[in-house]
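Novice: pasting a predicted model and its sequence here:
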Amino acid sequence: MRFIMLTVLIDMISIGLIIPVLPVLVGNFTGSQADQAFWYGVVAFTFGIANFFGSPILGALSDAYGRRPVLLIGFCGLGLNFFATALSTALWMLLVVRLVGGAMQANVAVANAYVADITAPEDRAKRFGMLGAMFGLGFIIGPIMGGLLGGINLRLPFYAAGCMSLINLLYGYFVLPESLPADRRRPFVWKNINPFASLKALSQLKTVGPLVAVIACSGLAQFVLQSSWVLYTTFKFGWGPQQNGWSLAAVGVMSVLVQGVLLGRLLKRFSPQRLAVIGLISSSIAFALWGAASQGWMMYAIIFVNVFGLTVTSSIQSIISSAADSHSQGKTLGAVSSLNSMMAIMAPMIGAPLLGVVSHLPKGDWRIGAPFYFCALLQLASLILAYSHFQRQRRTRLANTIT
């Protein structure tokens, strides 16, 4: 577990480095805030659509040939992506680079499958929480470094991120062990890597099919948040790369605290199902409050209060993983990643236009929070769907017990 945790940590630091500065880099090629929002949405869209089609292929390859080689491909793809982004001098170059980078990057799905390989079903929620803590720690270190380096030179964080990816490539090649033994691998079949087919198979998993809609709605909310955060805080509070770096680091601190320290204790008191419901309630409220925030400090206050909201992903993911057999973890979690990639495609198509419509409003105007109000509605829909599904399962179990 310590090997994959370190791998994910380095990976997340490299990704976190560029988050505070990528929207600003896009803004250098545009003439207005509305154009900046639009073209940043297009850049995010290209990465998402490439990742949507690439993730199931790489997930299936990891089932056939092992997790380690596919992770190495992802590290190599990220490194090339970061260096090429740093050297981009026009918007079309950014689009091409993000397209290639998205197609080669499925590290999240493969890392989750790696954890599932080495963990008993009853311990997966806790282990996914530990992995989530590494994501959070990476998002503490990465955005702070990105904000500070971006204050020196806007392209410096991309070079730093590329170097981190190369470090991960070397670490993975020389140190990271394989988690999937040969007797648990399954042949690679092209017809099985259609992302839409993998989503259909995901919806047919016993006892969790309806949760696909929950993953979709909740994932869309998270990606709208991620794709809108930097531009939203820039438009509403006038924040630059450094302020955004610190705010994203605060999210990382809470993620580490909740998923690395509190999640195990919470799971002793709550089932993954109940924890998911409580988390969705917390997230719905948090999104609405972020949108309504009138001062920058309020964003931090909401981040630190939204404890249960940070447990949703690990809780739902453990339920999905436990429903898949040991031979299909890569494909199943690759399908989850594809679903998230589909949401990542849709998110900038929603968040960017919403920001573009309100970009002319004065700083501090509550209407600039339009993307976050939309996210709150999505989380509310996820809550209703999840609660209804878990209630149906509970009634079915009771009926079977009586019978």
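Specialist: On my side now, so go ahead. Numbering: from 1, shown residues only.

Novice: drop to CA atoms for contacts and neighbour counts, all remaining ones
Specialist: Noted.

Novice: so where do the helices sit in the stretch 151-300 of the chain?
Specialist: Assigned by DSSP state H, counting those that start in this stretch, the stretch 151-300 of the chain shows helices spanning 156-174, 195-203, 211-237, 241-256, 263-269, 272-292, 296-305.

Novice: and those: which comes nearest residue 354?
Specialist: Residue 354 lies closest, by Cα to Cα, to one member of these: helix 211-237, at 9.3 Å.

Novice: if we can go back for a sec, for the helices of the stretch 151-300 of the chain, which one sits closest to residue 397?
Specialist: For residue 397, the closest of the helices of the stretch 151-300 of the chain is helix 272-292, at 14.2 Å, according to Cα to Cα.

Novice: quick one: list the elements packing against that closest one.
Specialist: helix 296-305, helix 312-323, helix 370-402 (3 or more Cα pairs under 8 Å, 6 or more residues apart in numbering; DSSP states H and E).

Novice: now do that helix against helix 370-402, angle only.
Specialist: If you take axes from the mean of the first three to the mean of the last three Cα atoms, to 10 degrees, helix 272-292 sits at 160 degrees to helix 370-402.

Novice: next one: residue 94 from residue 277, what distance?
Specialist: Going from residue 94 to residue 277 by Cα to Cα, to the nearest Å gives 39 Å.

Novice: give me the more crowded residue out of these two.
Specialist: The neighbour comparison of residue 94 against residue 277 (other Cα atoms under 10 Å) goes to residue 277, with 24 against 21.

Novice: enumerate every residue touching that one.
Specialist: If a contact means Cα atoms under 8 Å, 6 or more residues apart in numbering, then residue 277 has 312, 383, 386-387 as its contacts.

Novice: burial of residue 325, as a residue count?
Specialist: So residue 325, with other Cα under 10 Å, has 10 neighbours.

Novice: mind checking the SS state of it?
Specialist: coil (DSSP: H, G, I helix; E, B strand; the rest coil).

Novice: can you list the residues that contact stretch 208-224?
Specialist: Residues contacting stretch 208-224 (Cα under 8 Å, 6+ apart): 202-203, 316, 319-320, 323, 339-340, 343-344, 346-348, 350-351, 371-372, 374-376, 378-379, 381-383, 385-386, 389.

Novice: alongside the first one, take a look at this:
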Amino acid sequence: MPRIGRKVGAAPTYGIGAASVNYTLIVILLEYSAWGLLTMPMIATLKETFPEEPFLMNGLAMGIKGILSFLSAPLIGALSDIWGRRLLLLVTVTFTCLPIPLMFVHSWWFFVIASFSGVFGVTFSVVLAYVADVTQPEERSRSYGVLSATFAASLVIFPALGNLLMDMYGINAVVLFATIIAAMDVLFVWLAVPESLPKKVRTSISWKQVNPFLNLRRMDSDKSILKLCLIISLLMLPAAGEYSCVPAYLKLRIGFDFVELSTLIAFIAFLSIAMNMVLGSLTRAFGAKRVILVGLGLNMLQLLLYSFGTEKWIMWMAGLVAALGSMSFAALSAYVSIYCDSASQVVVQDTINGLSSLCNGLGPAVFGLIFYLSDMDLSEGPSTNVDQFQEHTVAAPFMFGAICVLIAILVAISIPPGHESKGKQADLSEMHYVIEM
């Protein structure tokens, strides 16, 4: 058995050494470290750049990026099948990191370029293809899990580090540090990463490959699959919207300072990693359907806490519940592995990934628009205009999300329990989840 991260016959033409998973870990760590450093500076810059409607502009910027990523991901994947992973990895890393130094030039241009960088900013899609090239099928789940842990680790460490640097040296120092890391990432791909896809197995491009809506059309092939897709959409739409706005919401509306905010982000990320590590045990003990229902219930509860809470301790409680409910998407993927036969497994998973990517674009835009329509984009913080803030104790975007998840729970009640009773029990000890930023 070849060691993880190496496949016989995949000799590189460029780079250093043989293609392996280790290269993708470094690429992901550098990319998300650079962006993680900017978490707190981006919130401060967002308020200064768009003082009248920060949530709306934040939602539109992230929404445009997500939708463009959804539309372009199949094309990038098809091109990597033709030209190789290394070239497309270089392109996606370059465009993903391109907006970072623009914070030096003009913050308005930073948000514009960050939005449209989504056309090529799909590094994770190419990375997953790279991992598939260099691993055996039985090793792949473990490798994807390590990738997810690397991504999550960047969320634990680098927002807090960026906040510390901002306090000590100012925003420009953080941007400089992030720019250096981003440049190191591009240079690493260019000089060190070897090709993983041999020329003899490369394919030609077809319309089916680049059509992002192709897999979505297959949802009606099975009523249970259609229900699963509906549940995932109703879960991921508010999850993506929440992810895009919660840090800014806690800072600008609830009054969190940057230290509290970075600590809360690290706490949620760390606990989320722990929850997903025990997902396999929970699923074996209680069944995938029960775990899904519990996860959805926790997601609805944390959205309700964000909707009605005005105190910091309530937001910490919401963060705790959010971390516990983070297993929902992975549990749904686990359910698919139990419910679907091997022949339809890839198609269903591709459909789920397509829906997730689409929600990653629509969610931030929808939340930003609801914030704007509900008059939550006030220039004053909660401490300067308490009466006006109290009129908006129900945060409409989070209430919208809670209603979406409630519908998802009602749909999930009706899905079959899976095949556990028939003796088909998947090994879920290494289930993973991936969040595309």
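Specialist: Okay, I see it. What you see is a predicted model; the values in this text were computed from it and never measured.

Novice: once they're superposed, tell me the TM-score.
Specialist: Superposed pair, TM-score by TM-score structural alignment, normalised by the length of structure 1: 0.80. Supporting alignment: 390 aligned residues with a Cα RMSD of 3.8 Å.

Novice: save the contacts of residue 277 of structure 1 as CSV, and put in distance to residue 83 of structure 1 and neighbour count too.
Specialist: Shown next, in CSV, are those (distance: Cα to Cα, whole Å; neighbours: other Cα atoms under 10 Å):
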residue, distance to residue 83 of structure 1, neighbour count
312, 34, 22
383, 41, 24
386, 41, 24
387, 45, 19
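
Novice: leaving out the residues flanking it, which one is nearest to the residue mapped onto residue 45 of structure 1 from structure 2?
Specialist: Residue 45 of structure 1 maps onto residue 63 in structure 2, with residues paired by TM-score structural alignment. Nearest residue to residue 63 of structure 2 in three dimensions, chain neighbours excluded: residue 361, at 4.2 Å (Cα to Cα, 6 or more residues apart in numbering).

Novice: for the one you found, give me its contacts.
Specialist: Neighbouring residues of residue 361 of structure 2 by Cα under 8 Å, 6+ apart: 62-70, 240.

Novice: can you rerun that using 10 Å?
Specialist: 59-70, 118, 237, 240-241, 437 (Cα atoms under 10 Å, 6 or more residues apart in numbering).

Novice: map it onto structure 1.
Specialist: Under the alignment (TM-score structural alignment), residue 361 of structure 2 pairs with residue 345 in structure 1.

Novice: what's the spacing between its match and residue 51 of structure 1?
Specialist: For residue 345 of structure 1, the distance to residue 51 of structure 1 - Cα to Cα - is 9 Å.

Novice: before we move on, the earlier item: want to throw the contacts of residue 277 of structure 1 into a markdown table with distance to residue 12 of structure 1?
Specialist: Converted to a markdown table, the contacts of residue 277 of structure 1 look like this (distance: Cα to Cα, whole Å):
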| residue | distance to residue 12 of structure 1 |
| --- | --- |
| 312 | 19 |
| 383 | 28 |
| 386 | 29 |
| 387 | 32 |
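
Novice: what's the most distant pair in these?
Specialist: Farthest-apart pair in these is 312 and 387; separation 12.9 Å (Cα to Cα).

Novice: structure 2: which residue goes with residue 236 of structure 1?
Specialist: Under the alignment by TM-score structural alignment, residue 236 of structure 1 pairs with residue 253 in structure 2.

Novice: returning to what we had before: need the residues touching each of residue 312 and residue 387 of structure 1.
Specialist: Joint contacts of residue 312 of structure 1 and residue 387 (Cα under 10 Å, 6+ apart) are 273-274, 276-278, 280.

Novice: angle of the host helix or strand of residue 85 of structure 1 against helix 156-174?
Specialist: Here residue 85 of structure 1 sits within helix 67-86, counting by DSSP states H and E. Angle, helix 67-86 of structure 1 to helix 156-174, by the same axes, to 10 degrees: 160 degrees.

Novice: which helices and strands sit right next to helix 67-86 of structure 1?
Specialist: helix 2-18, helix 22-27, helix 33-65, helix 91-104, helix 107-117, helix 156-174 (3 or more Cα pairs under 10 Å, 6 or more residues apart in numbering; DSSP states H and E).

Novice: what angle sits between the first one and helix 107-117?
Specialist: For helix 2-18 of structure 1 against helix 107-117, the angle between stretch directions is 160 degrees (the same axes, to 10 degrees).

Novice: what about helix 2-18 of structure 1, distance to the chain center?
Specialist: 13 Å (Cα atoms, centre = their mean, to the nearest Å).

Novice: check which residues of it are buried.
Specialist: Buried residues in helix 2-18 of structure 1, counted by 16 or more other Cα atoms under 10 Å: 4-18.

Novice: out of the residues you listed, which one sits closest to residue 301 of structure 1?
Specialist: Using Cα to Cα, the buried residues of helix 2-18 of structure 1 come closest to residue 301 of structure 1 at residue 16, 21.3 Å.

Novice: which residues touch that closest one?
Specialist: Applying Cα under 10 Å, 6+ apart, we find residue 16 of structure 1 in contact with 10, 135-147, 157, 161, 245, 248-249, 252.

Novice: what does stretch 172-179 of structure 2 contact?
Specialist: Residues outside stretch 172-179 of structure 2 that contact it (Cα under 10 Å, 6+ apart) are 30-38, 40-42, 97-104, 161-168, 180-185.

Novice: average distance between it and structure 1?
Specialist: Stretch 172-179 of structure 2 differs from its equivalent in structure 1 by a mean of 3.5 Å after superposition (mean Cα distance after the TM-score superposition for structure 1).

Novice: sorry, back to before: my guess is the match of residue 236 of structure 1 contacts residue 315, does it?
Specialist: No: applying Cα atoms under 10 Å, one finds residue 253 of structure 2 not in contact with residue 315, separated by 11.6 Å.

Novice: give me the common contacts of these two.
Specialist: Counting by Cα under 10 Å, 6+ apart, the residues touching both residue 253 of structure 2 and residue 315 are residue 246.

Novice: how many residues are close by residue 347 of structure 2?
Specialist: Neighbours of residue 347 of structure 2 using other Cα under 10 Å come to 15.

Novice: is it true that it touches residue 337?
Specialist: No: Residue 347 of structure 2 is beyond contact range of residue 337, at 11.7 Å (criterion: Cα under 10 Å).

Novice: any idea how far residue 69 of structure 2 is from the residue lying closest to residue 71 of structure 2 once chain neighbours are set aside?
Specialist: Spatial nearest neighbour of residue 71 of structure 2, chain neighbours left out: residue 212 (5.7 Å); criterion: Cα to Cα, 6+ apart. Separation of residue 212 of structure 2 from residue 69 of structure 2 (Cα to Cα) stands at 10 Å.
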